[in-house]
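Engineer: Need a 3D model of the following:
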Amino acid sequence: MKTSSTFSILFWVDFSRVKNNQASLYARITVNGKRAVISLKRKILISGWDVHKNRAKGTSQKSRILNSYLDETYNHLFQCYRDLKAENKLITAQAVKARFLRVDDAHRSVTDIIAYHNEDMRGKLKWGTQKNYFTTQKYVSKFLLKTYKSSDMYLSELDYDFIIKFEKFLRSYVPEDHQQRMGNNTVMKHIARFRKLINLSLKLGWIQRDPFINFESKYNKTERGFLRLDELQAIEEKSFATTRLQLVKDLI
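Structural biologist: From the prediction side, this is the model:
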């Protein structure tokens, strides 16, 4: 059964905290009698506020700019309310405020799911697995900076094109500690780990569609052979400048 809700927006000045004859501006959202307040990060002279119109007095440039900002804020808040209604979400004053401030699930980002995963998996995953996730996350960050000139993106912005571009980035990326590009299976493993982060986002309800839905992972079959005695001897006598390779040698 659908229920209607009452919704109102009011701009007001907090006259209880006046400093240098100025007071802060706020927006008050009311849904079904429940309120939420948003600081507009603006101040106004107490003599310049019209308490009846809830707008700045006069027609000076400063007043017109402030009133224009208030009109834009009103429209934005009302659109947030309409969007929540269209999405069949529970509409509360706090929900409208969260949507306006972009802190609700609709505005969760890539770094949000990475942070959530790292915290949730702490103590659950072995260090080696955690380290692999950290490496994948590092490549995601590098990819965002190079391709989108941004340190983050909303999860809702991710699509099939994003996944394809990420795969291409991984295949062309040359790691800093050596000059060899990643092999196909290494690329697929990084994508698989990122895919798990996206699946977690879906389970949490942070996104509504899966950007991986049309993506197919393709691994190359590999058969590991055994080293000959002379090959083992050559490795034993070899000294590597790279710490990572030297460690691998010591494990053989």
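Engineer: For the rest of this, base every contact and every neighbour count on C-alpha atoms.
Structural biologist: OK.
Engineer: Please report how far the closest residue to Thr111 other than its chain neighbours lies from Val110.
Structural biologist: For Thr111, ignoring the flanking residues on the chain, the nearest one in space by CA to CA, 6 or more residues apart in numbering is Asp152 at 6.3 Å. Distance, Asp152 to Val110, by CA to CA, to the nearest Å: 6 Å.
Engineer: quick one more, to check against the first:
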Amino acid sequence: MKTNFSLLFYVKRPKNQQKKIVPVYVRITVSGQRSETTTGVNCDLDRWNPKTGRQIGSKEEVKIFNAYLDNLQSEIYKAHKNLSESSEEITAESIRCKWLGIEKEIHTVMEAVMLHNQNMEALIGNGYAIGTLKRFQVLERHVLAFLEKKYCTKDMNIKKINRPFINDFEFFLRTENKCSGNTAAKYLKNFGKILRITLASGWIDKDPMFGYKINMKPVERPFLSNEELNILARKKFSTERLSQVRDIFLFCCLTGLAYSDVEKLSLSNIQIGIDGSSWIYTNRTKTGVRSAVPLLPSAVVILDRYQDNAYCINKGRVLPVSSNQKMNEYLKEIAILCGIEKHLSSHIARHTFATTVTLLNGVPIESVSKMLGHTNIKTTQIYAKVLDIKVSADMALLKEKFSILQ
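Structural biologist: Next up, the predicted model:
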């Protein structure tokens, strides 16, 4: 590996010192970056030649002194050669450490990812949700697979990450792992977060993803219409499990609760609100933001249906919520039985609350954002963008007003 490497011996007079006997230092320079250290010897200023970096004279003591510096120079060049042959990173500091026999601490890519995930796992419930951790754990598996595929190794020095590494990793995600553009972008965003942490910790000197453009395409968020909600509500199922899943899904449609929030919902979360009716007061599992939602009559009917349910009584919950995997599996079955072609999932209920139940019925977006527990109203505005029906209804009033001009 070719590097712009140079070596210089020089003398340095300490401040406020008039003595002519001064210490000799060595400066190693690689690509403009310097590393300096003392040689352990002193020299008379009158005998020092700054051009040659040696003492002037033919006395035996001068020859011994210059031979000592020659030997140091040879050792430093040998350290540079050893680094080159081992394909290690060559910097002024790494050459100095190699020469002095100092073991420089090397941090690796997988070390950074795993340390981040371990710290996040310790903070579950205290700033992070389990779903966030799972996404970073998947990222950990993707990074390991990429290193094995591209570099035939299970780990590598984190300082070797550069722009080509990032480009190749994105290509790997989209080809080998069959990730969509948005999914690959999310993994890159999460990986960038880890790299910035290592930068702050001094593991790397610069952020290899600085200025890297991550493209996210807008995604249309599906939701159920009033007609589809009515079909679900009126459908009679032959099994209790499907009826329960349907009820829980409808309850989420009427309250905007995510799966993780409805799964832990207890009677203590149901309280009398400012208007004298029942409200749900809870902190969102994902963000910890407080959410307050007035219960609609249909939602109260669903809660009453399960007040004597054995599972709810034993677990202290208001609804018999099964695992998210089973919920989504049963919802697919329910969609087929109801003739709904949309891909039902526990999260589509939250979208339905934001659109069909609230925004389409004139509820101000600020109130919707508050009920959903969003930390930023811009997140809520994503739902408002898809409501062509609401735009049509709003413009109908304007059309009527300006009809007199015709």
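Engineer: Quantify their similarity with the TM-score.
Structural biologist: The TM-score (TM-score structural alignment, normalised by the length of structure 1) is 0.53; 172 aligned residues with a CA RMSD of 4.4 Å.
Engineer: sorry, back to before: of Asp152 and Val110 of structure 1, which one has the most company?
Structural biologist: Val110 (25 against 15; other CA atoms under 10 Å).
Engineer: Count the neighbours of the aligned residue in structure 1 for Cys179 of structure 2 for me.
Structural biologist: Under the alignment (TM-score structural alignment), Cys179 of structure 2 pairs with Met182 of structure 1. The tally of other residues near Met182 of structure 1 (other CA under 10 Å) stands at 15.
Engineer: Make sure Met182 of structure 1 is actually in contact with Tyr173.
Structural biologist: Yes - counting by CA atoms under 8 Å, Met182 of structure 1 touches Tyr173, with 7.4 Å between them.
Engineer: all helices for the stretch 201-350 of structure 2, in order.
Structural biologist: 226-234, 240-255, 259-263, 297-305, 310-315, 324-338, 346-352 (DSSP state H, counting those that start in this stretch).
Engineer: returning to that earlier point: in terms of contact, does the residue nearest to Thr111 of structure 1 touch His107 like I think?
Structural biologist: No - taking contacts as CA under 8 Å, Asp152 of structure 1 lies outside contact range of His107: 11.5 Å.
Engineer: Where is the longest helix in structure 2?
Structural biologist: Ranked by residue count, the top helix of structure 2 under DSSP state H comes out as helix 60-85.
Engineer: helices or strands up against that one?
Structural biologist: Counting contacts by 3 or more CA pairs under 8 Å, 6 or more residues apart in numbering; DSSP states H and E, helix 60-85 of structure 2 packs against strand 54-55, helix 92-100.
Engineer: how about a cut-off of 6 Å?
Structural biologist: helix 92-100 (3 or more CA pairs under 6 Å, 6 or more residues apart in numbering; DSSP states H and E).
Engineer: Could you give the separation of whichever helix or strand comes after the helix it packs on from the chain centroid?
Structural biologist: Downstream of helix 92-100 of structure 2, the next assigned helix or strand under DSSP states H and E is helix 109-122. Here helix 109-122 of structure 2 is found 12 Å from its chain centre; the criterion is CA atoms, centre = their mean, to the nearest Å.
Engineer: got the contact list for helix 109-122 of structure 2?
Structural biologist: Asp155, Met156, Ile158 (CA atoms under 6 Å, 6 or more residues apart in numbering).
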